[in-house]
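Peer 1: what's the 3D shape of this:
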Amino acid sequence: MTEVTLRRGVLAAATGLVFALATPQQAAAEAPACTLVGTVGTPEPGADETTAGLEAFPAAEIALPDRVLFRTTAETFNRRWAFAARDGAIYVKPVSAQGGWRSLPLPGCLAGRVAGVSADDDELMAIDVDGRFFTMDRILSAPKDWNWSSRYGTPLWTGPGNTLPAGTVAWTWSVLSPNEDHVWRDTAGNDHSVGGAKVSHVYALTDDGHHIHYVDPWLPLDHSYEMSTPAQGRFRAVALSTSGSTTLVVNRFGDLYTRLYDFDISGADKVFFRYSYEDQRGRPEAPDMLTERVDDHYAAIQLPAPDWSRQPKIPGRITDRVSVHKTGIGSAARELRVEGIADGHTGYWVKDLTADHWDFVPTDEPLVGRILDNTPTDHSVDETVAVSPYTYAGRTAAGVGVRIESFDLAVSPTPLHLEFADGSRFDLTLHTVDALRQTVQPAGITDQPRGFDGSIEIPADTLATLDKQPDAVRQFVQTVLGGRHFTETAVRVTANDFAIDALGVTLPRTR
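Peer 2: Just a heads-up that it's a prediction; the model follows:
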């Protein structure tokens, strides 16, 4: 991609740009005198399927590709339009047209300052040279309907704006919508209606590839929410792409994973959705979002949220240029593309999300990405990524020892170890979901308390054989956890302690 120097520093690397940015609050305060308040965040009232307004855009005067095959931050597309970012400007053409690029008129505070673009569904995200977000809405309609907004953040996408997290090495824009996707499928196999206002996120790969932050425009002006990387957070990605809340990542060894995950799917949005860890298989699907929320006759959203799914190894040479895009209704309607070489031709490897093999499409165009060491062996766990240093241990008022090892806020579930006075031991599972909040939270685990929605799971085989368990274990299960498979609990975590309300315990940090 064409490099644009960032005002607060940039490292040009083979995999992209590393952003060293101010906080969202600083960036908003330092923004050029331009506040854009176009409508964003709601489904289109009706798309104009014509190209009305495109003819007014000046013809591009630079060389641009005839086709856009990958959704990256240099070039991107939805089902109607292709966009490209070059030298601080944005260009557009119908996605099916061979050439015909035109220069997209930009607001004064963005013109000449564009560092990258990403389109999905009916929204386009542009990042300026300071890493700030600018959203253009209604891009499934005609250009005459397009509008820009610099708003981002609580309440309801009306906040003063946000930025990429510091240390971002790659980013992408994702939109899951009722108009295009209609539904998404949980791990119980049930379909659920997409929220009425869509689910839009920036996903940012940070910390040299082993953290993924997602930045939702309805949430506080911070970078506190994370989705773990594969292998329990020990995967180091070199690239990512997300469309319709489906993320594709790859590491330098060519290991590929996908995951369906966003704020709503995670289990955090209890205001609008109903979730359950209890088995929802076989229960009827609700006809709409409101019915599902209020009528427990219908299936709740199954928790935990979908985990990473390992994709088949590609049988050939590949680069770190990866892409995912929508192909139809439902969360399984996704196509994956990875740039590569086969039989002496350049092109891309392609498969549907759930297909069991890759096909190759030759293009004979120059490779753009960096060649990866696509080994046949699994290198998902990167030994250079350390396990989390946060371990907590202590005792309940009744003298039961409780231990949480290597807690990672983005990784769930976590083993919960118990030890009783008679020496018997009992392992439970603690599920955690980063809770809904409307105030700023620092990224990571800090001295500021961080709240989670938790659920303690008793192993099913333990419940089935409770009469054969040691007396201390049986009594604990019956009296403290009520003999339930799952017990909901608030969890609060700091860098110094770990509170689990259902156990009445606050554990000091031991490592």
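Peer 1: from here on, contacts and neighbour counts on C-alpha atoms
Peer 2: Will do.
Peer 1: which stretches of the stretch 351-500 of the chain form strands?
Peer 2: 359-362, 392-395, 401-404, 414-419, 425-434, 450-457, 486-493, 497-500 (DSSP state E, counting those that start in this stretch).
Peer 1: Show me what counts as buried in the first one.
Peer 2: To tie it back to what came earlier, the one meant is strand 359-362. By neighbour count on 16 or more other CA atoms under 10 Å, the buried set for strand 359-362 is Phe360, Val361, Pro362.
Peer 1: want to try TSV for these, with distance to Tyr257 as columns?
Peer 2: Below are those laid out as TSV (distance: CA to CA, whole Å):
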residue	distance to Tyr257
Phe360	19
Val361	21
Pro362	23
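Peer 1: For the residue lying farthest from the centre of the chain, which non-adjacent residue is spatially closest?
Peer 2: Distance from the centre of the chain peaks at Asp422, with 44.7 Å (CA atoms, centre = their mean). Leaving out its chain neighbours, the residue that sits closest to Asp422 by CA to CA, 6 or more residues apart in numbering is Ala472, at 7.5 Å.
Peer 1: thinking again about what came up before, next, format the strands of the stretch 351-500 of the chain as a markdown table and append distance to Gly282.
Peer 2: As requested, these are exported to a markdown table (distance: least, CA to CA, whole Å):
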| stretch | distance to Gly282 |
| --- | --- |
| strand 359-362 | 35 |
| strand 392-395 | 39 |
| strand 401-404 | 34 |
| strand 414-419 | 27 |
| strand 425-434 | 23 |
| strand 450-457 | 21 |
| strand 486-493 | 19 |
| strand 497-500 | 32 |
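Peer 1: Those: which one's closest to Thr154?
Peer 2: Closest to Thr154 of those is strand 425-434 (CA to CA; 16.9 Å).
Peer 1: can you list contacts of the closest one?
Peer 2: Applying CA atoms under 8 Å, 6 or more residues apart in numbering, the external contacts of strand 425-434 come out as 225, 266-268, 304, 409-410, 412-419, 451-459, 473, 491.
Peer 1: ok, 7 Å please
Peer 2: By CA atoms under 7 Å, 6 or more residues apart in numbering, the residues outside strand 425-434 that reach it are 266-268, 412-419, 451-459, 473.
Peer 1: likewise stretch 83-99?
Peer 2: Residues contacting stretch 83-99 (CA under 7 Å, 6+ apart): 2, 4, 65-67, 74-77, 79-82, 100-104, 111-117.
Peer 1: Could you give the number of residues near Ser424?
Peer 2: Per other CA atoms under 10 Å, the neighbour tally for Ser424 reads 13.
Peer 1: how near is it to Ser118?
Peer 2: According to CA to CA, to the nearest Å, Ser424 and Ser118 sit 55 Å apart.
Peer 1: Which residue ranges of the stretch 151-300 of the chain form strands?
Peer 2: 170-176, 183-185, 191-193, 199-206, 211-215, 226-227, 237-243, 246-251, 256-260, 275-276.
Peer 1: Return the most buried member of the ones you listed.
Peer 2: strand 237-243 (a mean of 28; mean count of other CA atoms under 10 Å).
Peer 1: quick one more, to check against the first:
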Amino acid sequence: MFHRLESRILATFIAAGSATMLRRGMLRRKNLKTLSSPADSAQPELPQSSGPAAGVPLVGNPIKGYGQFPLGLVAPDFGNVGYADLPVARREDLPDQVLFRSNAEGFNQKIEVALRGGELFVRNIGDTTWRCVPTPESLSGNIHGISINEDALVAVDTAGWMYTLSNLLSSPSRWGWIRAWGSPFWFGRGQQSPNTSPGKWSLSLIGNHTDRFYETSDGKRQPISLAKVTQVLALSPDGSRIYSLDPWLARDYSYEVGTPLNGRFQVHSLSASGSQIFVMNRYGDMFTRLDDFDIKGADPAQFRYTWGFDPRPAAAGALSHRLNPTTAPIALPSDDWHQQPKIPGAITDRISIHSTAQGSKQRELRVEGQHKGLNGYWHKQLFDAHWSFTPTGLPLEGHRLENPSEDSSTRTLAAPSPFAYRGELSNGVMLSVEEFSYASPKREVLIHTGKRHYPLVLHTIDGRLGSPLSMRMSPVKGQFGPRPAGLVESTPRNYAAAFELPKSTQRAAHSDPVLARFLAQYFKGQQFRPVYLKVTPARMRVLHSPILGIALALPRSVVDLHAVASKSSTRRGTLTA
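Peer 2: Have a look, this model is predicted:
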């Protein structure tokens, strides 16, 4: 109801504002080369299936504390009650060592797991004996892939349906399975992963009792949600899209983590741990990024955010962060991709990342490979400058990659985004947005004062406008509930956003009075100008709300940029999405 009311209020103000601007000539388009907008974005293709295995419970057990309960409110016990009762495995093909978090094996801070013949096996770290994991009959023998992180494991069947086994940092007597995924509040009927191929999907879970805090770019340690943050990340077939499936959010495929190079980098291998995402292409070029729903700025229900630096100290916990105004909001923009140094040796496409200590930067990267004729793995801490090698003597399981020493990240790129927009941002100042990659968190845009143009940076946070009421928690399809992937004409994609003023553009204002007047009026001496966006293939609507934290559209506060021919699309002679 609140979403529909907010939508109607916004529509009323926008309609009134647009009519006023048309009468005043503020939406002049005489000199704009417009065209029919690009096609809607392609949607992921999923196997036909009647649904997840009904024998797996939908709801967890609040007494044992698995499933939806009690999230991060109760610390794990790291106990072994019930461990000796697990049946001993009788298979000969279980591993002696588990060194990678893959879709067939993995580990957390307490246990190791392995998938063989569709069944799941477990042992405590340091044990040599594998044991059978109790699994519902309808799922046992039908598990196609797994991924474990922190206290949870996600298993997928051949149709991609996801099943969660949780409480894995506690005694086995407290473990349990659920099939639910998606809103409302992780009670959705379930969801399919769009990719179940090995090395193409991964579970990421950041915990408030283990990882404890985010280490943000402003040097602060910001608290993790009491509900933790869970997401399954899965690649599109060409590797240019990383779908983010969060069990708390709308049950769709519209949330993505934009790949490096404005969404054009094609990921070949993917691993994630504690909200740190690790990707590699076919030539051994690697990037990492801290990214989840909370830290990127998408969750105003639980967190406070601000554009730029805030001198206040970070809160000690999530509750005090939300309620205590003397503590610092989370600084935006959020983390960007960090290119990792090339590995000085032979590698395969088998990669892994795992948490090593408290804090979101405490991660170890591993890449299978060879050194001096020995099989093993390359490894380093997340922000170390150099790789080390550990021999294992084990056969290589990944596919050997060409790994030139030079940067080859642009050797395989997806086509540029076909979405481009242009319109009048303010009197006498035009704004052009080229290659708008809808999942990328930032891009350079240009403002034009006559024949001169200058860069700004446009930062975007997908999935909300201003208040928590605009978050996509409704079960009703639309901009506040489940929506299609990518950009589509039927459903605007909402963003909290900000224009950032580069120093080069500030300096240019000394010799351009039109630019100087615009910057003074628009940025008012600040580095960031917060706005809200509603974007379809045909239009980018910019809302300049007079009230902080609320996407209020008043007359004169709404600007429409219209689809124009993308320079890259013109060069290619096509406008396919």
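Peer 1: re the thing from before, would you mind finding the match for the residue nearest to Asp422 of structure 1 in structure 2?
Peer 2: Residue correspondence to structure 2 (TM-score structural alignment): Ala472 of structure 1 is matched to Val514.
Peer 1: quick revisit: which stretch among the strands of the stretch 151-300 of structure 1 comes nearest Ile329 of structure 1?
Peer 2: strand 183-185 (7.3 Å).
Peer 1: Mean per-residue distance, that closest one versus structure 2.
Peer 2: Superposed on structure 2, strand 183-185 of structure 1 shows a mean distance of 0.8 Å to its aligned residues (mean CA distance after the TM-score superposition for structure 1).
Peer 1: Find me the equivalent region of stretch 383-402 of structure 2 in structure 1.
Peer 2: With TM-score structural alignment as the criterion, stretch 383-402 of structure 2 aligns to 354-373.
Peer 1: mind checking how far the matching stretch is from the chain centre?
Peer 2: The chain centroid and the centroid of stretch 354-373 of structure 1 are separated by 24 Å under CA atoms, centre = their mean, to the nearest Å.
Peer 1: Kindly report the same for stretch 461-468 of structure 1.
Peer 2: On the basis of CA atoms, centre = their mean, stretch 461-468 of structure 1 sits 38 Å off its chain's mean C-alpha point.
Peer 1: and what of stretch 222-236 of structure 1?
Peer 2: That offset, for stretch 222-236 of structure 1, works out to 9 Å (CA atoms, centre = their mean).
Peer 1: Show residues contacting it.
Peer 2: 24, 165, 209-215, 251, 308, 380-382, 385, 410-411, 440-444.
Peer 1: try stretch 208-224 of structure 2
Peer 2: Contacts with stretch 208-224 of structure 2, where a contact means CA under 7 Å, 6+ apart, come from 72, 75, 225-226, 228, 309, 314-318, 330-331, 335, 357-361.
Peer 1: tell me, it lands on which residues of structure 1?
Peer 2: Against structure 1, stretch 208-224 of structure 2 falls on residues 178-194 (TM-score structural alignment).
Peer 1: out of the strands of the stretch 151-300 of structure 1, nearest to Thr154 of structure 1?
Peer 2: Using CA to CA, the strands of the stretch 151-300 of structure 1 put strand 211-215 closest to Thr154 of structure 1, at 11.4 Å.
Peer 1: Could you give the residue range in structure 2 aligned to the closest one?
Peer 2: With TM-score structural alignment as the criterion, strand 211-215 of structure 1 aligns to 241-245.
Peer 1: Report how many residues lie close to the residue lying closest to Arg492 of structure 1 once chain neighbours are set aside.
Peer 2: Nearest residue to Arg492 of structure 1 in three dimensions, chain neighbours excluded: Gly451, at 4.6 Å (CA to CA, 6+ apart). The local packing of Gly451 of structure 1 (other CA under 10 Å) involves 18 other residues.
Peer 1: Quick check: the aligned residue for Gly451 of structure 1 in structure 2?
Peer 2: By TM-score structural alignment, Gly451 of structure 1 lines up with Asn494 in structure 2.
Peer 1: Helices along structure 2, start to end?
Peer 2: Ranges of helices in structure 2, per DSSP state H, are 2-24, 260-263, 318-323, 503-508, 513-522, 567-572.
Peer 1: possible to save those as JSON lines with mean neighbour count and distance to Leu168 of structure 2?
Peer 2: Formatted as JSON lines, these follow (neighbours: other CA atoms under 10 Å; distance: least, CA to CA, whole Å):
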{"stretch": "helix 2-24", "mean neighbour count": "15", "distance to Leu168 of structure 2": "37"}
{"stretch": "helix 260-263", "mean neighbour count": "21", "distance to Leu168 of structure 2": "33"}
{"stretch": "helix 318-323", "mean neighbour count": "17", "distance to Leu168 of structure 2": "23"}
{"stretch": "helix 503-508", "mean neighbour count": "13", "distance to Leu168 of structure 2": "49"}
{"stretch": "helix 513-522", "mean neighbour count": "15", "distance to Leu168 of structure 2": "52"}
{"stretch": "helix 567-572", "mean neighbour count": "14", "distance to Leu168 of structure 2": "49"}
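Peer 1: Would you mind giving those as a markdown table with distance to Val156 of structure 2 added?
Peer 2: A markdown table is the format used below for the helices of structure 2 (distance: least, CA to CA, whole Å):
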| stretch | distance to Val156 of structure 2 |
| --- | --- |
| helix 2-24 | 33 |
| helix 260-263 | 27 |
| helix 318-323 | 32 |
| helix 503-508 | 49 |
| helix 513-522 | 50 |
| helix 567-572 | 38 |
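Peer 1: of all those, which lies closest to Ser173 of structure 2?
Peer 2: Relative to Ser173 of structure 2, the nearest member of the helices of structure 2 by CA to CA is helix 318-323, separated by 29.1 Å.
Peer 1: Check the mean deviation of the closest one from structure 1.
Peer 2: Mean for helix 318-323 of structure 2 is 2.9 Å (mean CA distance after the TM-score superposition for structure 1).
Peer 1: What lies in contact with that helix?
Peer 2: Pro223, Ile224, Ser225, Leu226, Gln302, Phe303, Arg304, Ala315, Thr327.
Peer 1: which residue lines up with the fifth one in structure 1?
Peer 2: I take that to be Gln302 of structure 2. Match for Gln302 of structure 2 (TM-score structural alignment): Phe272.
Peer 1: Run a quick neighbour tally on its match.
Peer 2: Phe272 of structure 1: 14 neighbours (other CA under 10 Å).
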